[in-house]
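*Asks:* this one's structure only:
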């Protein structure tokens, strides 16, 4: 059995930032409906998998080949889904700031 090791600040820094931000937002009662909320509603209504598609695409840094392989869909299917995501969310996926916001929203579990 390997010896127990304490985590250093560097080991958990990113996760601790997300937890702190999550705690700050826990009391937020603005009732904001964001792009992921719209996408989840669309998925429920249309029995689609656009939230999963977006998460996979973001997790693969926009790499169509890697994301389509992970999702087990053709590259053109992934491109079509990304187009639908853009239409449903009214988000420009080419915008780095928007991609960051979406990744953050996923990490916060919103």
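*Replies:* Good, I have the coordinates. Source: prediction; values computed, not measured. Numbers count the residues shown, from 1 in each chain.
*Asks:* going forward, measure contacts between C-alpha atoms and count neighbours the same way
*Replies:* Fine.
*Asks:* and the lengthiest helix in the chain, what does it pack against?
*Replies:* When every helix of the chain is counted residue by residue (DSSP state H), the longest turns out to be helix 9-26. In this structure, helix 9-26 packs against helix 96-108, with contacts taken as 3 or more C-alpha pairs under 8 Å, 6 or more residues apart in numbering; DSSP states H and E.
*Asks:* give me the angle between the helix it packs on and helix 9-26.
*Replies:* Compare the direction of helix 96-108 with that of helix 9-26 by axes from the mean of the first three to the mean of the last three C-alpha atoms, to 10 degrees and you get 90 degrees.
*Asks:* one step back: next structured bit after the longest helix of the chain?
*Replies:* helix 35-46 (DSSP states H and E).
*Asks:* helices or strands next to the next helix or strand after that next one in the packing?
*Replies:* Helices and strands here follow DSSP H and E; after helix 35-46, the next one along the chain is helix 50-59. The criterion is 3+ C-alpha pairs under 8 Å, 6+ apart, and the helices and strands that helix 50-59 contacts are helix 35-46, helix 64-71, helix 75-89, helix 96-108.
*Asks:* how about the last one: buried residues?
*Replies:* Of all the residues in helix 96-108, those buried under the rule 16 or more other C-alpha atoms under 10 Å are 99, 102, 103, 105.
*Asks:* okay, one more to line up with it:
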């Protein structure tokens, strides 16, 4: 940093980067905030949402509870499918299962929760809340 007064903020950024690297899929030993900005910001958004139970969708809470009681297979499938932008084959590769199994689990998650995955707002809310 150019001035000593900026050192505390720089240390805070370094801590944010290290935390993101520890949580994420970062393979390198060194990174800058620019390298992991998305992971840092997402983790901060999730931390904020974690402290705000009023802004959670009860349908997704019901889905996670149902999933916990029945083997925990729906939520990972939905998250992998959302991460893959609806590409069933890509999600299946990540989960190491058959694409039809992904289709079934996403369909079952829709039945259990009532979430409409054709609605972009519901998709992003689902992705954020299930990451909590």
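*Replies:* Right, received. Where do you want to start? Owing to the predicted nature of the structure, the values given are computational and were not obtained by experimental measurement.
*Asks:* got a TM-score for the two of them?
*Replies:* A TM-score of 0.70 describes the superposed chains when it is computed by TM-score structural alignment, normalised by the length of the first structure; 104 aligned residues with a C-alpha RMSD of 2.7 Å.
*Asks:* distance to residue 25 of the first structure added to the helices and strands packed on helix 50-59 of the first structure, as JSON lines?
*Replies:* As requested, those are arranged in JSON lines below (distance: least, C-alpha to C-alpha, whole Å):
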{"stretch": "helix 35-46", "distance to residue 25 of the first structure": "16"}
{"stretch": "helix 64-71", "distance to residue 25 of the first structure": "30"}
{"stretch": "helix 75-89", "distance to residue 25 of the first structure": "22"}
{"stretch": "helix 96-108", "distance to residue 25 of the first structure": "9"}
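*Asks:* closest one to residue 9 of the first structure among the ones you listed?
*Replies:* Across those, the minimum distance to residue 9 of the first structure, taken as C-alpha to C-alpha, is reached by helix 96-108, at 19.2 Å.
*Asks:* what's residue 46 of the first structure aligned with over in the second structure?
*Replies:* Taking TM-score structural alignment as the alignment basis, one finds that residue 46 of the first structure is matched in the second structure by residue 70.
*Asks:* how far away is that match from residue 41 of the second structure?
*Replies:* Between residue 70 of the second structure and residue 41 of the second structure the distance, using C-alpha to C-alpha, to the nearest Å, works out to 32 Å.
*Asks:* end-to-end on stretch 49-64 of the second structure?
*Replies:* 16 Å.
*Asks:* with stretch 18-34 of the first structure instead?
*Replies:* End-to-end distance of stretch 18-34 of the first structure (C-alpha to C-alpha): 18 Å.
*Asks:* in that stretch, which residues are buried?
*Replies:* residue 22.
*Asks:* and the contacts of the longest helix of the first structure?
*Replies:* The set of residues that contact helix 9-26 of the first structure without belonging to it, under C-alpha atoms under 8 Å, 6 or more residues apart in numbering, is 107, 108.
*Asks:* rerun at 10 Å
*Replies:* Taking C-alpha atoms under 10 Å, 6 or more residues apart in numbering as the criterion, the residues outside helix 9-26 of the first structure that touch it are 7, 28, 104, 105, 107, 108, 109, 110.
*Asks:* if we can go back for a sec, of all the buried residues of helix 96-108 of the first structure, which comes closest to residue 65 of the first structure?
*Replies:* Distance from residue 65 of the first structure was checked for each of those by C-alpha to C-alpha. The minimum falls on residue 99, at 18.3 Å.
*Asks:* what's the closest one aligned with over in the second structure?
*Replies:* The equivalent of residue 99 of the first structure in the second structure is residue 123 (alignment by TM-score structural alignment).
*Asks:* list the contacts for the residue in the second structure that residue 34 of the first structure lines up against?
*Replies:* Under the alignment defined by TM-score structural alignment, residue 34 of the first structure corresponds to residue 58 in the second structure. Residues counted as contacts of residue 58 of the second structure (C-alpha under 10 Å, 6+ apart) are 64, 113.
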